[in-house]
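> pasting the structure only:
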């Protein structure tokens, strides 16, 4: 079994990656920005099924500083670099999102190379693939790259430029270090703590009635547990070296379709879920006065369908049905009474 570092283990995807690694018998290290979060992290992992005495070491390291990274990767066979600035409801500048994402990737890659790590798996996003393009009738694939000059939001720009920087580093300075990337669509699934993906916020807003009308856009969705599974496959399979992998469970869904699934599966507990769709023009107008809608403006009216055929074919990845994931997401949010994370640079994807 391997010694594996997971950056940002307190985040939504990171915590499930830690659980998947422990379940597979690996020894795990994970980084947080402050050890004050260690007790919270361990409690989250135990809620997810980890044993109290699981082989897990929690270390401090910050993506914006060099300190701690050499120690974190020393002796590791592989690194899952999950930590990154996350999408928030408040406006963020390009620089505030792009710089820590890109510089953080390069810090982790340099430390991994110098420590003799075999492979790094980088958590990228569909945001590095599907944005800034004209409308199209075919699904996005790993050959596509987001057009950063098309006026996209800072989050998508940061994911694109960080992944570009990673591939450039491997090509010019990697010295044998292998890289694979996982590019998830909207990440859903059970919640272990308060740090979770923006896609979960969409479900939460529909459940609590703060989204009285469905927004008109279509996206793929994927279960966080399947995202973690794909990270492990990308870490261990020889075929994954040098490859990008889109993580999506099936065809894209319009928000109104997600709402319909919630109403069918949850019954009366989904009474506040919207039954009607907001016109695109109205949503665009509303986004001018509601900052939480701004990151979604580029999506309005669009269908960002993508395919995971490559991950299924090369790595035998088999995600669970999206309807089950949506229902389990809602059940988890209702049970946890979860709240959206505050604005800031969270160590999630």
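Ah, there it is. From a predicted model like this one, the values you see are computed outputs, not experimental measurements.

> alpha carbons only for contacts and neighbour counts from here, please
OK.

> please enumerate the strands of the stretch 101-250 of the chain.
Under the criterion DSSP state E, counting those that start in this stretch, strands of the stretch 101-250 of the chain are mapped to 119-123, 178-184, 186-188, 218-219, 221-223, 244-247.

> adding another structure so you can compare the two:
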């Protein structure tokens, strides 16, 4: 420094964003999951809520980075914290200050576990750990719990001995008749309703339960849902043959919207909501939809061969995925979705569009390779711009 000049020290501080605590805070558990990411995205887009999501580890860039990038310019930036379903204490800070909790996180086994308790205990205990923290929080007004049609109809199998396979929110799966996963969802949901019912008045909060079917629809991170594996396999050329499987489906975008509406509407308190768009959409039909759109783009045709049930049984002996679906082969169940449409105002997405949207998202996110002929989704032509000549 030249002589005669005085040294000036400038303190530089980084301003932290001002948090408006009057804006309701929503906790979304299992933030990196398929349904949860869509729910978080819709909440952030609305700009009506502050959103906190839970992950098992903040050190997992694979899970955290895509969440940060969902809506990078959100009015209220996404907050993330660590919580584990099996760690009761981790949920105390997670729910602190939250007005609403969307408990979406749930363990889903890749196959039929050797010991049913391996899937039942985490589901039940995890649910109760979250609800216990909500009861102690002093701030949580309502919890929306993600259950499943597994807790309504034993999944796609149906109740044993029941001739009328039409199901509504009044139906409950008999746990003793269910496979381990369906039993875990049933027992976890039952435990949630019992927990809230038995709370002392000063600790009570409201409970709403979502019972979605198999969830499909576009992925918005590389963490695709387990059920999306059906579509991914078909598009990847890994399904030369199909079984007679009738799927009950719903679009993930509708599921996310349903959670938010159920959180907001006072009249939803204390109710279950079956989330279904199509009760009997066959796996073969799904393959036909994929083939029509993607075979011209260089992808291998799927599901050209019908697999006999006895062959499926043999495969199920050593294939975990087939062992999961085998009991549902040939079954046809119908689900009443009037409550979803009339009370939540959800008009379900078209099933074929849902499948095609899913396929394009899988390719664009690199989960299925692009072929040389791949051209991507064709943009919609506005009605007034169509050439009618």
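That came in fine, so what should we check first? Given the structure is predicted, the values throughout are model-derived calculations rather than measurements.

> if we can go back for a sec, can you list the strands of the stretch 101-250 of structure 1 in a markdown table and add distance to residue 36 of structure 1 and mean neighbour count?
Listed next are the strands of the stretch 101-250 of structure 1 as a markdown table, based on distance: least, CA to CA, whole Å; neighbours: other CA atoms under 10 Å:
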| stretch | distance to residue 36 of structure 1 | mean neighbour count |
| --- | --- | --- |
| strand 119-123 | 25 | 27 |
| strand 178-184 | 29 | 25 |
| strand 186-188 | 27 | 26 |
| strand 218-219 | 36 | 21 |
| strand 221-223 | 29 | 27 |
| strand 244-247 | 32 | 28 |
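
> among these, which is nearest residue 101 of structure 1?
Ranking those by proximity to residue 101 of structure 1 (CA to CA) places strand 119-123 first, at 11.1 Å.

> what range in structure 2 does that closest one sit on?
Taken onto structure 2 by TM-score structural alignment, strand 119-123 of structure 1 occupies residues 142-146 there.

> mean per-residue distance, the matching stretch versus structure 1.
Following superposition, stretch 142-146 of structure 2 is found to deviate from structure 1 by 0.4 Å on average (mean CA distance after the TM-score superposition for structure 1).

> residues contacting residue 117 of structure 2?
residue 180 (CA atoms under 8 Å, 6 or more residues apart in numbering).

> swap in 10 Å and give it another go.
123, 180, 181, 183, 184 (CA atoms under 10 Å, 6 or more residues apart in numbering).

> any idea how far residue 23 of structure 2 is from it?
41 Å (CA to CA, to the nearest Å).

> same thing with residue 354 of structure 2?
The gap separating residue 354 of structure 2 from residue 23 of structure 2 is 33 Å, by CA to CA.

> who has more neighbours, those two?
A count of neighbours by other CA atoms under 10 Å puts residue 354 above the other of residue 354 of structure 2 and residue 23, at 19 against 14.

> which position in structure 1 pairs with the more buried one?
Checking TM-score structural alignment: residue 354 of structure 2 goes with residue 325.

> buried set for the helix or strand hosting that match?
Per DSSP states H and E, residue 325 of structure 1 falls inside helix 322-336. Of all the residues in helix 322-336 of structure 1, those buried under the rule 16 or more other CA atoms under 10 Å are 322, 323, 325, 326, 327, 328, 329, 330, 331, 332, 333.

> quick one: that helix to structure 2 mean distance?
Mean for helix 322-336 of structure 1 is 1.1 Å (mean CA distance after the TM-score superposition for structure 1).

> if you count contacts, what does that helix end up packed against?
Helix 322-336 of structure 1 sits against strand 186-188, helix 198-208, strand 221-223, helix 224-236, helix 255-266, with contacts defined as 3 or more CA pairs under 10 Å, 6 or more residues apart in numbering; DSSP states H and E.

> give the burial count for the aligned partner of residue 264 of structure 2 in structure 1, as a bare number.
Aligned counterpart of residue 264 of structure 2 in structure 1: residue 236 (TM-score structural alignment). The tally of other residues near residue 236 of structure 1 (other CA under 10 Å) stands at 16.

> equivalent analysis for residue 262 of structure 1, please.
If you count neighbours by other CA under 10 Å, residue 262 of structure 1 ends up with 26.
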